[in-house]
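One predicted model, sequence on top.
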Amino acid sequence: MMKNHEPRGIRTHLAAVGAGIVALSMLLAGCGGSSSKPKTNAEGKPVVTIAVAKHPLTQKMSKMAWPKQVEKECGCEIHWQEASSDWDQKKQAMFAAGDVPDLILKGVTLADLATYSTLFEDLSKDLDKMPNVKKMFTTDPAAKRSVTMKDRAIYILPSVAKGIMPADASHTFINKQWLDKLGLQVPTTWDELENVLKAFKTQDPNGNGEADEVPFDFYSPSPAGFGKNEPVLFLNSLGIVTSLGSAQGYYVDKGQVKSFFTDPRYKQVVQFMNRLWQDGVIAKDAFTHDYSTAQSTARGQGDNAKVGFTWGWTATDRFGAQLAKQYVTMSTLKAKPDQNPDELVYDHVGDKYDYNESALAMSAKPSNKDAVLKVVNALYGQEVSLEQFWGDMGEDIQKTGEKSYKILPPADSTKDPSTWKWSQTLADGSPYWIRPDLKIELPADVQEAHSQVKTLEPILSHVDPKRDILPGGLKFSSADNSTLQNNNTTILNTAMTKFAQWTTKGGVDAEWDQYLDTLKKANLDQNIKLEQKAYDEYYAK
């Protein structure tokens, strides 16, 4: 699985006013408002305009076969507007202009609806014209609940792939080949891990005669909060259940929403990270390198591994097929040797990979409403759903029966299944419904992820998905959403800056009380109450 943060939204950064104006002018020039959308093509077929937020690796829509099948089913011509890393900026300009294309895929969140719901169609009124969607909601009521607003309107349709992915998305890896060479055991405590990392640094475990080992590396935390496969996972050693990194610090403890940013256990994690930094065992660029650099480092050179300890989706995805066999999956480490093992937990995705609440939104003023609804229905068809997730029939998917399919290995043998999927199609979070009655031979990376979970099953059993995890589909009023976002600006700026500073320079003990005061003044308690209200309402349905 590529490193993405869809469950917590696309990462955002402040942009200059001038840049926003440029983005707005470019966007409007490229698609125009509803009055300027072409309604038919030269052959008289209706035209449907679709904007899609793609992963940077994903090929052009024109290279994919399944969109042509959608056009055939709707009897229309689709005009695609494709965006990647610049999507958030384009989206805000689009919303500010008060106009949107007929459909937006993978680009509108529940948070957007708190301010801009009037731009979008209430699809609850159109279900009879989308039989695939109607059947999805009837078959899986939780899918409908995930996107139904307080007034019972449905402005976003979800992606639904219940049970396909394992219960966790972050796995802990250590180089067993290095351990064996140095005569060391897989660590089970923080202290043991520290000693192992020191040995990785000084004893040339990859045997190339160079001090090129990186004992400990991780994906760089964002200013917008933590993500999966980042050091926040050390909180699991202290009984705090994270979920995909628990981006903004909110977590649930037996039904009570809290923030780990002010928890003394978070301070312990920071202190441990600072120890490791002082030991010189953390990658020097860990807080600055991008995803590609982190991946390249972990994949080493040929049979020569570079990284000793890290987190990732699967060993093959993180280290490449050639090096994956050197690594083993670890369970949660004890913070102290005498710690009660029942206190240990692990990062749990909850329902966030079963349902993604940003798959599709439709304009309130579509150019050809009937044609647009036919497109939506086609996207949620049995085979088009599979193709959006894994790639085209024939090249990427083999149909083995009326309701059975096999996900094929990458056509490019140099690519791992995860990278291949993201390069071939829209992948995770697209408007699909993977039917529960299908028999699917999953791709190697997902099978590998499920096998890695076996190591974690005893720890995952300590987690109650309802009482220990914030679900993905929380709904907030416009006022509450605005309050959350405004408060989070200061909260996250303070917390994420301090995490990097305290890890690399120390000072958490001296500055902790002042830090707590800053977060209190930033209305962290108010945000916790709003998250609690949304959590309680979600389970009251």
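Here it is on my side, so go on. Everything numeric in this text was worked out from a predicted model, so none of it was measured.

Could you use CA atoms for every contact and neighbour count after this?
OK.

which residues in the stretch 101-250 of the chain form helices?
110-116, 131-139, 141-147, 176-182, 190-202 (DSSP state H, counting those that start in this stretch).

what about the strands in the chain?
47-53, 77-83, 103-105, 156-160, 171-175, 214-216, 250-253, 256-259, 307-312, 327-330, 355-362, 397-401, 404-407, 439-441 (DSSP state E).

now those in a markdown table, with mean neighbour count and distance to residue 379?
What follows is these, written out as a markdown table (neighbours: other CA atoms under 10 Å; distance: least, CA to CA, whole Å):
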| stretch | mean neighbour count | distance to residue 379 |
| --- | --- | --- |
| strand 47-53 | 23 | 12 |
| strand 77-83 | 18 | 13 |
| strand 103-105 | 24 | 11 |
| strand 156-160 | 28 | 10 |
| strand 171-175 | 24 | 32 |
| strand 214-216 | 24 | 42 |
| strand 250-253 | 22 | 34 |
| strand 256-259 | 20 | 36 |
| strand 307-312 | 24 | 31 |
| strand 327-330 | 20 | 37 |
| strand 355-362 | 27 | 10 |
| strand 397-401 | 15 | 17 |
| strand 404-407 | 18 | 18 |
| strand 439-441 | 16 | 19 |
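
Identify each buried residue in stretch 407-414, please.
Residues of stretch 407-414 classed as buried: 407-410 (neighbour count, 16 or more other CA atoms under 10 Å).

residue contacts, residue 134?
127-128 (CA atoms under 8 Å, 6 or more residues apart in numbering).

returning to what we had before: can I get the strands of the chain in JSON lines with distance to residue 502?
Converted to JSON lines, the strands of the chain look like this (distance: least, CA to CA, whole Å):
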{"stretch": "strand 47-53", "distance to residue 502": "35"}
{"stretch": "strand 77-83", "distance to residue 502": "36"}
{"stretch": "strand 103-105", "distance to residue 502": "39"}
{"stretch": "strand 156-160", "distance to residue 502": "39"}
{"stretch": "strand 171-175", "distance to residue 502": "23"}
{"stretch": "strand 214-216", "distance to residue 502": "17"}
{"stretch": "strand 250-253", "distance to residue 502": "20"}
{"stretch": "strand 256-259", "distance to residue 502": "19"}
{"stretch": "strand 307-312", "distance to residue 502": "20"}
{"stretch": "strand 327-330", "distance to residue 502": "26"}
{"stretch": "strand 355-362", "distance to residue 502": "34"}
{"stretch": "strand 397-401", "distance to residue 502": "48"}
{"stretch": "strand 404-407", "distance to residue 502": "45"}
{"stretch": "strand 439-441", "distance to residue 502": "46"}
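
Comparison target below:
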Amino acid sequence: MKRRKRILAVILSCAMAAATLAGCNSAGNSSSGGNTDNSGNVNTGEGKVKLTALFVKHSLTKDLNTMQWLTDLEEKYNVEIEWQQISADWDQKKSAMFASGEIPDLLFGATVDSDYVQYNGLFEDMKPLIEQYAPNIQSMFKEVPATEVMATTMEGKIFGIPSYKSLWPQTVGTTFINKEWLDAVNMEVPTTWDELEKVLKAFKEQDANGNGDPNDEIPMDFNGGFEGGFSAIHLLSSTGMQVSADQDGYFVQDGKVQNYYIDERFKRVMKFVQRLWSQGLINEEAVTQDYSKYQSLARGEGTTAKVGFTWGWESGDRFGNEVQGQYVSVPPIKENEDTENVRYAYDFYGQNYVSNRVAMSAKCKDKEAAMKFVDGFYDELVSMQVLFGGMNDIDICIKDNGDGSYEVLPPADTDLDPGTWKWTNSFADNGAFYIRDGLKLKLGSDMQRVKEEKSVYDDCLSAVDRNKDVFPQLFMKYTQEDTNSLAMNQANIDNIVDQTWSAWMTDSSRDIDAEWDSFVESVKNSGLTQNLEIRQKAYDEYLKTVE
């Protein structure tokens, strides 16, 4: 689950942190040329190969060296990994590291496509290595061809290996409202923006949580501006716009690639949230808070909830065990009664296909050993453990039923909800894995709730035409020149957009209507016009592959 940190950087003007890491290490002579026995164990007959690796992990994730399944994987492939673990500010740290030319042998969840262009020569083209040493990854490419498409550059190279699963739903964020608060103020689940505003005002003014303090309720909260799955992007869906999370504002309508930050519907959303903010109905830290703060706030104090209306993955993950039962899912909200074809964010591609889960340093001394170790993550049984935690007596996250089926176990720590337990004990969604279609795996109670809670969006999402309504960024291809232009332009676009929307929302004296044309022109001139042309060309080429 990706979280945008750039807003905080803009608001607080954070300085870039420097980070360095010693380059690739190896245990002298290559020790990866041994045979593989029937069990899949790599037998080298020599000392372990020493590799360095970096993992950009979730803030909840525990020390990787305490994960038994990972220790077992290293033992199986006869490698000793020196892990560097990054849980915050990677976007700021990686520039200094990559510019130094000294990076770890393996990088998990640490790269994006533009890195391979900007730092040309720093990363290894793994295509030949995959063909020679990675049968599991080859199987993924063969069985799910789209994964090879998304991994391969226009020049036929592979710098980043993706992950795949078909277990996750079609949307990231569920809209939640506190039903007990609604009952307390004698109101119903809102269906339009006007109704939502009235409900939020009642939450603020009527001591909705009933603890005697009329000032501790937060009527509405979100995270990630207008980008992530738990952001205010869902208000754009209210207007009838089909969007997807984490696409830098790009969407497709009537065969044309557009950007919602310069769309009139975004202006209407901004005027709405400005009005809510001016009445104290939105968390005053919504612009600057990180994801951890966003999560902890919604978990309340004991059985006293603090947040009324918000977005999250599922109720247990969002609100914790104490107050989750107070919340219900909210069906798609319309902008007004006249809104037709109300939509909801469609995120199946982003949820189930994730690019660049692993990259390799071009300086890695033992590429064969490194590639075999990476391929181990894509083994059928290991992949389950990468995502959900270990299947052993120490990790106690998955049960082998002995009949070819498996079961995700409840948290061994009963104080933790299933989502927190998963993110603590595994690489989770940030990992490198291949979850096979048809895998007989009974998911945990949290994922069962996910399916149930998101069922209110089934009608909206079933109407989505993937080939016409969805911006397929993961599968679109660009030349190195275009990739570089997109990245540089986007940095300029983001700077203008992030400063402007946050200022508009939090300063009611700003006249959005009066400033709109100038804003649109400045965004276009900052590089959006060129980016739209580049993306349109790539989108047209993509459509030819699905005709």
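Cool, got the structure. A quick note: this is a predicted structure, and the numbers were derived from the prediction, not measured.

Any chance you could compute the TM-score here?
Once the chains are laid over each other, their TM-score by TM-score structural alignment, normalised by the length of structure 1 reads 0.90; 521 aligned residues with a CA RMSD of 2.4 Å.

before we move on, back to that, between the strands of structure 1, which one is nearest to residue 127 of structure 1?
strand 156-160 (11.1 Å; CA to CA).

so where in structure 2 does that closest one end up aligned?
Mapped onto structure 2 using TM-score structural alignment, strand 156-160 of structure 1 covers residues 160-164.

sorry, back to before: so which of the buried residues of stretch 407-414 of structure 1 are in helices?
When those are checked against helices (DSSP state H), there are no matches.

what's the closest of the residues you listed to residue 467 of structure 1?
Using CA to CA, these come closest to residue 467 of structure 1 at residue 407, 34.8 Å.

Residue 505 of structure 2 touches residue 274, doesn't it?
Yes: at 4.2 Å, residue 505 of structure 2 counts as touching residue 274 under the criterion of CA atoms under 8 Å.

Just put the buried residues of stretch 407-414 of structure 1 in a markdown table and tack on distance to residue 30 of structure 1.
Shown next, in a markdown table, are the buried residues of stretch 407-414 of structure 1 (distance: CA to CA, whole Å):
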| residue | distance to residue 30 of structure 1 |
| --- | --- |
| 407 | 36 |
| 408 | 37 |
| 409 | 37 |
| 410 | 34 |
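
Among those residues, which one lies nearest to residue 108 of structure 1?
residue 407 (28.7 Å).

Contact partners for the residue nearest to the closest one when sequence neighbours are not counted?
Nearest non-adjacent residue to residue 407 of structure 1, counting by CA to CA, 6 or more residues apart in numbering: residue 397, 4.7 Å away. By CA under 8 Å, 6+ apart, the contact list for residue 397 of structure 1 reads 387, 390-391, 405-408.

Across to structure 2, which of these hold up?
Among the contacts of residue 397 of structure 1, the contacts conserved in structure 2 (both residues aligned by TM-score structural alignment, their matches' CA atoms under 8 Å) are 387, 390-391, 405-408.

Tell me the one of these nearest residue 233 of structure 1?
residue 390 (28.8 Å).

pretty sure that closest one is touching residue 425, no?
Yes: using CA under 8 Å, residue 390 of structure 1 makes contact with residue 425 at a distance of 6.5 Å.

So for residue 465 of structure 1, which of the helices of the stretch 101-250 of structure 1 sits nearest?
It is, among the helices of the stretch 101-250 of structure 1 and with distance given as CA to CA, helix 141-147, at 14.3 Å.

Quick one: the helices of the stretch 101-250 of structure 1 as a markdown table, columns for distance to residue 352 of structure 1 too.
A markdown table is the format used below for the helices of the stretch 101-250 of structure 1 (distance: least, CA to CA, whole Å):
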| stretch | distance to residue 352 of structure 1 |
| --- | --- |
| helix 110-116 | 14 |
| helix 131-139 | 17 |
| helix 141-147 | 10 |
| helix 176-182 | 31 |
| helix 190-202 | 29 |
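
Just give me the match in structure 1 for residue 75 of structure 2.
Match for residue 75 of structure 2 (TM-score structural alignment): residue 72.

Could you check how far that match is from residue 122 of structure 1?
Distance of residue 72 of structure 1 to residue 122 of structure 1, computed by CA to CA, to the nearest Å: 25 Å.

Which of those two has more residues huddled nearby?
residue 122 (20 against 13; other CA atoms under 10 Å).

Alignment lookup: that one to structure 2.
Using TM-score structural alignment, residue 122 of structure 1 pairs with residue 125 in structure 2.

That match: what's it in contact with?
So residue 125 of structure 2 contacts 157-159, 362 (CA under 8 Å, 6+ apart).

Then residue 179 of structure 1?
Contacts of residue 179 of structure 1 by CA under 8 Å, 6+ apart are 185-186, 196, 205.

Residue 282 of structure 2 now?
218-221, 276.

nearest to residue 80 of structure 2, of the residues you listed?
residue 221 (43.8 Å).

Counterpart of that closest one over in structure 1?
Per TM-score structural alignment, residue 221 of structure 2 is aligned with residue 217.

Share the number of residues neighbouring that match, please.
Here the count is done by other CA under 10 Å, and residue 217 of structure 1 has 24 residues near it.

Distance check, it against residue 297 of structure 1.
Distance from residue 217 of structure 1 to residue 297 of structure 1, by CA to CA: 9 Å.

who touches both of those two?
residue 307.

my guess is the match of residue 221 of structure 2 meets residue 307, correct?
Yes: with contact defined as CA under 8 Å, residue 217 of structure 1 reaches residue 307; the gap is 6.8 Å.
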